[in-house]
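Enquirer: Dropping the sequence and predicted coords here.
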Amino acid sequence: MLLLAVIVLILYFARDLLIPLTFALTLSFVLAPAVSRLERRRVPRVLAVALTCIVAFIGIFSVGYVVSRQLLNVANDLPAYRLNIQRKMATVHSPAEQSLEKAFNAVEGISGDITTTAPPTALQQPLTQIQPVRVVDTDRSQLQATADLLMRFLRPIGTVGVVIVFSIYLLMKREELRHRILLLAGMGRINLMTQALQEAATRISQYLLFQLAVNAAYGILFGGGLYLIGVPDATLWGALAGILRIVPYVGTATSLALPLIVSLAISTTWLPPILILGLFLALELTATNFVEPWLYSTRTGISSLALLAMAIFWALLWGWPGLILSTPLTVCIVVLGRHVPQLSFLHTLLGTDAELSAEALFYERLLAMDQQEARAVANRFLDGKPLVELYDSVLIPSLALVEQDRHQGNLDDKRSDFFFLTIGEIVAELTDYHQKEPADSAPTTPRRISRPVETDFAVVCISVSDQADELTTLMLGQLMERASHPTLLLSAASVAGEILDSLAAEPTTVVFISALPPFAFSQARAICQRVRSHLPNNRIVVGLWNSPSDPDQTPEQLIERFGSGKPNTIVTSLAQALQQVTNWHLQQSSQFMRF
């Protein structure tokens, strides 16, 4: 927070230098593709930059000159329509308002008569105030006024000159500038900063190009609509609307106000102003609600609310230049938040893809005890997907979050029971689930799938301890049944020696020990050692569901930690469990076919 406060202070007090530099940087993003194209055609960089800048600045200044001249002509013609405007304003007042105005005038007249006829008292005698005498140097005041007038013209001219110089320098020395930024970042962050610079340049360039296209289309449609309505200088108002849309929110309101004033001045009825307002609303609602979110949000990576908030922030910090530059500056901030871990909160606050994952949203809805919305989250995720993906990606991670909060004392028994009950009901309802085929998938020739000859390949699923382990065991057993494997579900308390001795006579039976972290390894190891002592020849699989992989520990080392009860393998997802059982079944079937 202290660093952010220092940065904001620097941006505020150094705005006289940073505003032209930012304008130049934004302009260089627009002109850099044209310079690169000329360089690819073997045009020297100096000549390419000169040609591009000359064409760009001549176009900008020409449009600005023509638009300003026409605006001055319209402003000079408006006083001629003063009577027409007053007549329209007079028709707005209702008879009730006119009667009320007459009543106020009468009251004011009566009070004036009373005050003039009553003899003034001593307290009502006007006090004579002594006015201070100032000696004004007319020559100096005129010189100061002339200097102020010159500064009003020289300041924007100087700013434009600085922008031009910075733009040319950035286009000529863009590799040198990139190298300086990489040197500041350090050798260990070259990859990070290269990705950040490339992403920022791509996003800003795409945003500016799409904004140019949208504003041009908006101006053409607005000018064409004004021409059909009958507003004079429709081309001027269309061009002005396209230009002013560069300034967010304020520019759009200004582009409506100017032709609306002209229409009020020259028209004899209220129909043209109403049509202009309807045209503006139709174009603006279409652009802001459909076109711009589709183009800008995906290209810039900024949410609509963040665009509005950052526009207000930059406008308060830099004035109208900040309002114009708010989107490119916010793009840079979002890119920094994406690539710099210390600033990741900026990407979370301002980015478009800062949404809760399916398992987090499912868990959050169950925390709010909203069973209907939690089911809706699961159904939306499952649409067109296999059942095992829902279990591995949503339900089991949610159960892991429940176990973590429950063991830390952050979840009461009422909510945890609600969790287990809801997830158990969802799993029971999905027993007969069938994956939907895509509607647009072309019919294919059915392939012949080789199925195992022997079908007697049973699976015994043992849950380690609590209700969460029992639910994961239920999911595993359901998937095994759907894969045509006879399945038996047991709890750790019900695994007696007699049951294990009976399973020893069936060496093809696979034993799954289901455990959900945290605090699952020690219990799973104890059960695995007891099962292995009775079943030395059976395959044993330990399912440590949703367990993060340890890069410092190989699977063989993890198996060695089980001591005398080493399992054959360890899996961390139900998809791995299904694949492992299928592979063993196919191996056993192929051996059976040889005999």
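Expert: Arrived safely. Numbers count the residues shown, from 1 in each chain.
Enquirer: hey, let's count contacts and neighbours off CA atoms from now on
Expert: OK.
Enquirer: helix/strand/coil for V460?
Expert: Secondary structure, DSSP: H, G, I helix; E, B strand; the rest coil: V460 is strand.
Enquirer: Pretty sure it sits against V510.
Expert: Yes - with contact defined as CA atoms under 8 Å, V460 counts as touching V510 (6.2 Å).
Enquirer: where's F61 relative to L47, distance?
Expert: 21 Å (CA to CA, to the nearest Å).
Enquirer: what do you get for V8?
Expert: When CA to CA is applied, the distance between V8 and L47 equals 39 Å.
Enquirer: Ok, V250 next?
Expert: From V250 to L47 the distance is 38 Å (CA to CA).
Enquirer: Could you do L283 as well?
Expert: 41 Å.
Enquirer: got it, and E359?
Expert: 57 Å.
Enquirer: who has more neighbours, these two?
Expert: Here E359 and L47 are compared on neighbour count by other CA atoms under 10 Å; more neighbours surround E359, at 23 against 13.
Enquirer: ranges for the helices of the stretch 351-500 of the chain?
Expert: 358-367, 371-382, 387-390, 396-407, 413-429, 467-482, 497-504 (DSSP state H, counting those that start in this stretch).
Enquirer: okay, those helices in a markdown table with distance to H534 next?
Expert: Output for the helices of the stretch 351-500 of the chain, formatted as a markdown table (distance: least, CA to CA, whole Å):
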| stretch | distance to H534 |
| --- | --- |
| helix 358-367 | 38 |
| helix 371-382 | 40 |
| helix 387-390 | 31 |
| helix 396-407 | 30 |
| helix 413-429 | 32 |
| helix 467-482 | 21 |
| helix 497-504 | 6 |
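Enquirer: Give me whichever of those helices is most buried.
Expert: By mean neighbour count, with neighbours taken as mean count of other CA atoms under 10 Å, helix 467-482 ranks first of those at a mean of 22.
Enquirer: take the one below as the second:
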Amino acid sequence: MAEVIVSAIVVVAIVYGREVLMPLSLAAVVAFMLSPAVAWLARFGLPRLLAIVLALSTLVGATLFAATVFSSQIISLTGSLATYKNNLAEKARSLTPTTGGGALQRAIDSLDALQREVEKQTHGPERDEEIRVVVENPREGGVSGVLETVRSVLGPLEMALLTLVYVAVLLAGQYDLVDRVVRLAGVENMSESTAALSTAGERLSSFFLGQGAINLAFGVATGAVLAALGIPNAILWGMAVALLRFIPFIGIFAAAVPPLLLAAAVSPGWGLLLGVLAYFLIAELITSNIVEPVVMGRHVGLSPLAFIAAGSFWWVVWGPVGLLLAAPLTTTLVVLGEFFPSMSFLSLLFGDRPPLTPEQEYYHRLLARDAATAAEALESATRGLPEICDAVVLPALAVATKDFRDRRISAERAQAIADTMREATESVFPVAKPGAETAARTIIIPGLGPIDAAASGLAAAVLSETTGKPCAAVQASTGLLALASLKEEETAPPETLLLFTVGGLARAQMNYMARRAGVLFPETRIMLFEKEEGGPIHAGEEEGRIVRCSSLSRADQLLRLAPQGSP
């Protein structure tokens, strides 16, 4: 209940404190981007205050220049919109059949009729127009009108100045702010909190600075390419791409729509439109998959669902500025969640890293009885099949065995996991014929329980596939009972016995079973599979005949090197 109340208070503070929190958030992102530049200037002997002033002056100058260019481009585009609209309408009309009209032609005729009606209503008698103006704007003019105009002009300027002040304060008091956060985290945790803040700050600074540099280069390249293709106001679209690309997933599409419409309006054919479309697709694919991983290194990303949720929230509370800040703010929360345990749920919910390790995900598939997905890991491992089992499959079965031993899962669920693993194994490898262990020279004895039995069957199939030597696993029984049943069969003793467990038997029990196997099969080589390697079973002649291995890869090597007919 307390967490819900705190969350509600935070949301209310974000909504009603937007006049302060919005420029503060924007200033934090800008401070992260400028922090490396300030540190770089300080290394050349400049006082930190002078370095901050120089960095802020450069930022303000670049912003004013960009705003001037952006405004001139907007004015130029506004003046030529009518021409582009007529060209686009003519192009649309050329697509409709000359005889019989068509749906598109009827839509254009309806649009023209609607436009004529609007113009007729707009350019009515002068008296009606005056009456309409007086009724809808009874307070227009006077002191209130002037104040409203001044407020509309000074509002963005006020936010820009407040953001600039915040940036200067954050850069100047960077170390003091870090010290205060460390003090809040507790002096006894000073080493951990200092390391976390330092690493998180460096990663965020490099991420935002790298993203800004990439977006700027993308915008310059876009403006140059569009200008070369003859798209009007190419500088405007390059600036729009550089700005909107800060919005993941959808920003590049929003920035590409106006140039595509202009390409359709300017050129009588479709070649220009297809060329602009091809440029945006190719450039975005190269930038996202090649340039960004190389420039920014370790990627701090957001999952698509997380960004949609975060973008929707910030759009509702802060409007377009919130949508622009959604990715930086959420990325900051993800990075902080990686270093502070109390915020780790944020990294799990919003980050794009897999929520489960490969062995945990495989165990989850087994719990869900998804044999098809469980078999995919084996089918995809055309090379290094034992390595895949050692890294993913056997650790997942070991977790299942531990859960069964700790009574987290029932015997029925353990049997279901074993059946799922057996079904996945049989769908990838040929099914062993009944009595196949009598013909195999390597027999695998499961330790204890259904999961060890399923793991033994998997090991037999994998080792038969990789070594080329017939291997089989006893499935009718496990442990000492399996050894006894194998001894009762009137067949030649196997060349190798592999005692196999993923946690069903403890080390002492496995050692006893190994000694018992040495007594029952004195001429047979004994291999003891455990996830942890240990010392010999006991001193004496069995040390040279009993070999431990902790992975299928090692067992594969030992079976390959063993000569035929030798223990």
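Expert: Sure, I can see it. Predicted, not measured: the structure shown is a model, and the values here were computed from it.
Enquirer: can you give me the strands for the stretch 451-567 of the second structure?
Expert: Counting by DSSP state E, counting those that start in this stretch, one finds strands in the stretch 451-567 of the second structure at the ranges 471-473, 496-500, 525-529, 546-549.
Enquirer: Highest mean neighbour count out of those?
Expert: strand 471-473 (a mean of 28).
Enquirer: Surely A42 of the second structure is in contact with R48?
Expert: Yes - the pair A42 of the second structure / R48 is scored as a contact, 5.8 Å apart, by CA under 8 Å.
Enquirer: And the next helix or strand past the helix or strand where E199 of the first structure lies?
Expert: Using DSSP states H and E, E199 of the first structure maps to helix 190-229. Using DSSP H and E, the helix or strand that follows helix 190-229 of the first structure in sequence is helix 234-244.
Enquirer: rewinding a little: would you turn the strands of the stretch 451-567 of the second structure into TSV with distance to P354 of the second structure?
Expert: Formatted as TSV, the strands of the stretch 451-567 of the second structure follow (distance: least, CA to CA, whole Å):
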stretch	distance to P354 of the second structure
strand 471-473	35
strand 496-500	31
strand 525-529	31
strand 546-549	31
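Enquirer: To V291 of the second structure, which of those lies closest?
Expert: Comparing the strands of the stretch 451-567 of the second structure against V291 of the second structure with CA to CA, the closest turns out to be strand 546-549 (44.1 Å).
Enquirer: Burial check on the closest residue to L243 of the second structure other than its chain neighbours, number of neighbours?
Expert: Spatial nearest neighbour of L243 of the second structure, excluding adjacent residues (CA to CA, 6 or more residues apart in numbering): N215 at 7.3 Å. Neighbour count of N215 of the second structure, defined by other CA under 10 Å: 21.
Enquirer: cool, and L430 of the first structure?
Expert: 12.
Enquirer: do the same with S144 of the second structure
Expert: 11.
Enquirer: Might you report the residue contacts of the aligned residue in the first structure for it?
Expert: Using TM-score structural alignment, the partner of S144 of the second structure in the first structure is Q144. Counting by CA atoms under 8 Å, 6 or more residues apart in numbering, Q144 of the first structure makes contact with nothing.
Enquirer: do you know how far Q144 of the first structure is from L154 of the first structure?
Expert: Taking CA to CA, one finds Q144 of the first structure at 15 Å from L154 of the first structure.
Enquirer: now do G225 of the first structure
Expert: The value you get for G225 of the first structure to L154 of the first structure, if CA to CA is used, is 39 Å.
Enquirer: Those two: which is more packed in?
Expert: Just comparing G225 of the first structure and L154: by other CA under 10 Å the higher neighbour count belongs to G225, 18 against 12.
Enquirer: Next, the contact list for the more buried one, please.
Expert: L279.
Enquirer: Return the distance of whichever helix or strand L157 of the second structure is part of from the chain's centre.
Expert: Taking DSSP H and E as the criterion, L157 of the second structure maps to helix 142-172. The chain centroid and the centroid of helix 142-172 of the second structure are separated by 37 Å under CA atoms, centre = their mean, to the nearest Å.
Enquirer: Give me the mean deviation of it from the first structure.
Expert: The superposed helix 142-172 of the second structure is, by mean CA distance after the TM-score superposition for the first structure, a mean 1.4 Å from where its aligned residues fall in the first structure.
Enquirer: next SSE after that helix?
Expert: Criterion used, DSSP H and E; the element after helix 142-172 of the second structure is helix 174-185.
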